[in-house]
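In: Pasted the sequence and its predicted model underneath.
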Amino acid sequence: MGLDPGLTYTGWAIVSTHPIERFVCKAYGRIQTSVRKSISERLVHIHDVLLSVCETWMPHCAAIEQIFVNSNPVSSLKLGLARGVALMTPGRLQISVTEYSANTVKKSVTGNGHASKEQVLKMLKQIFHQTLSSYDSSDALAVALCHGFHLK
């Protein structure tokens, strides 16, 4: 399972490996929260949807990007809150969570640690033959793929 947390949008993706060393995208999505709701209500919504995804797909492990320092402290705090929920939800289900730097994720997917979001999206479309329209779910898919590469 790959996770790309954010307070407004949280991306998630489920990837499985097959014996012939192929990766298959089983499911992906984006959790959207309403800015009209309180932060606690938004965090509960993220948790509830991630819990449902975990219970539906029963991933063996999860991965998330390491946090980066943002120049806006309020944005960093909100990201940290959503990230905490994204780390805690699989953890409560005894699903291990591994963290990767953004450069490691990009390098795993494109071969270039400084690739743009567009380059990552293009490569994911080629690998998985999926119509990915959201950077949130494609970032989660990239994290899941990165983790899959590191497990082999």
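Out: Thanks, I have it.
In: make it CA atoms for all contacts and neighbour counts henceforth
Out: Will do.
In: What is the neighbour count of residue 35?
Out: Using other C-alpha atoms under 10 Å, residue 35 has 10 other residues around it.
In: I'd guessed it sits against residue 8; true?
Out: Yes. Taking C-alpha atoms under 8 Å as the definition, residue 35 is a contact partner of residue 8 at 7.2 Å.
In: roughly how far is the host helix or strand of residue 30 from the heart of the chain?
Out: Per DSSP states H and E, residue 30 falls inside strand 22-32. When distances are taken as C-alpha atoms, centre = their mean, to the nearest Å, strand 22-32 is centred 9 Å away from the chain's centroid.
In: Check stretch 143-152 too.
Out: 12 Å.
In: Run through who's touching it.
Out: By C-alpha atoms under 8 Å, 6 or more residues apart in numbering, the surrounding residues in contact with stretch 143-152 are 1-4, 13-15, 17, 23, 62-65, 98, 100, 104-105, 108-109.
In: wait, isn't residue 69 in contact with residue 75?
Out: No. Taking contacts as C-alpha under 8 Å, residue 69 lies outside contact range of residue 75: 9.8 Å.
In: adding another structure so you can compare the two:
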Amino acid sequence: MNPTAAVKLGGAAANQPPVTILGIDPGLNTSGYGVIRVQKGQFQLIEAGIVRSKAKAAIEDKLLEIHTGMTEILQQHRPDFMAIEQLFTHYSRPTTAILMGHARGVICLAAGSAGVPVKSFEPTRVKKVMTGNGHAPKSQMQLAVKLQLKLHEVPEPADIADALAIAICGFHLSHNPLLA
């Protein structure tokens, strides 16, 4: 995604020092990321993309690729904190939760190695903050991100939109005690 126009925020947010947030939608094959900066009450998209691992690679190779990609992003953007989706799963898919936990773990390790604090947010909380509906569909989340960041089009793939939503939510929940 290319950087775009900033979004004006009012109130106390306008008086806060600039903050850079890295949002992460963790995955073993594809992890979405989005870097936003909030300065003088305005959101600005800095960069967004995905970190991909090879689908048929051994798990240790996938985890190394994820860690390496995240380390590069952290070094390049030096965010004030990382906002990451909290692990969740349905009891019918415990293997998925374990694999996601591996990916999330190496992402958090990269942040810890870079000295970047990590804040975790439940997917339903992110959806509630972004849309008012804790069970909003992906299309509604993409539209909410497009509107909040004043993008010309919805961010795709959905992993990128989710990462940007997590970053935006991270800002709102960290800077607005009424939402926390």
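Out: Right, received. Where do you want to start? This structure is a prediction, so every number in the text was calculated from the model and none was measured.
In: TM between them?
Out: Between these two chains, after superposing, the TM-score reads 0.94 (TM-score structural alignment, normalised by the length of structure 1); 151 aligned residues with a C-alpha RMSD of 1.2 Å.
In: after the strand holding residue 30 of structure 1 comes which helix or strand?
Out: helix 39-57.
In: Have a look at how far, on average, the helix or strand following that next one is from structure 2.
Out: Scanning forward in sequence from helix 39-57 of structure 1 by DSSP H and E, the next helix or strand is strand 61-65. Here the mean offset of strand 61-65 of structure 1 against structure 2 after fitting is 0.8 Å, by mean C-alpha distance after the TM-score superposition for structure 1.
In: And the contacts of strand 61-65 of structure 1?
Out: 1-4, 87, 90, 95-102, 105, 140, 143-144, 147.
In: Give me the buried entries from those residues.
Out: Those of the contacts of strand 61-65 of structure 1 that meet the buried threshold are 1-4, 87, 90, 95, 97, 99-100, 102, 105, 140, 143-144, 147, by 16 or more other C-alpha atoms under 10 Å.
In: so what corresponds to residue 74 of structure 2 in structure 1?
Out: Matched to structure 1 by TM-score structural alignment, residue 74 of structure 2 sits across from residue 54.
In: Quickly note the distance from that match to residue 66 of structure 1.
Out: According to C-alpha to C-alpha, to the nearest Å, residue 54 of structure 1 stands 21 Å off from residue 66 of structure 1.
In: Who has more neighbours out of those two?
Out: Taking neighbours as other C-alpha under 10 Å, residue 54 of structure 1 and residue 66 compare with residue 54 leading, 19 against 15.
In: Skip the chain neighbours and tell me the closest residue to that one.
Out: Leaving aside its chain neighbours, residue 54 of structure 1 sits nearest to residue 90 (7.0 Å; criterion: C-alpha to C-alpha, 6 or more residues apart in numbering).
In: Wait, that neighbour touches residue 97, no?
Out: Yes. Between residue 90 of structure 1 and residue 97 there is a contact at 7.3 Å, judged by C-alpha under 8 Å.
In: which residues in structure 2 does the helix or strand harbouring residue 144 of structure 1 match up with?
Out: Here residue 144 of structure 1 sits within helix 135-151, counting by DSSP H and E. Counting by TM-score structural alignment, helix 135-151 of structure 1 falls onto residues 158-174 of structure 2.
In: Give me the mean distance between that stretch and structure 1.
Out: Looks like 0.8 Å for stretch 158-174 of structure 2 (mean C-alpha distance after the TM-score superposition for structure 1).
In: Check which residues of that stretch are buried.
Out: Of the residues in stretch 158-174 of structure 2, those buried (16+ other C-alpha under 10 Å) are 158-173.
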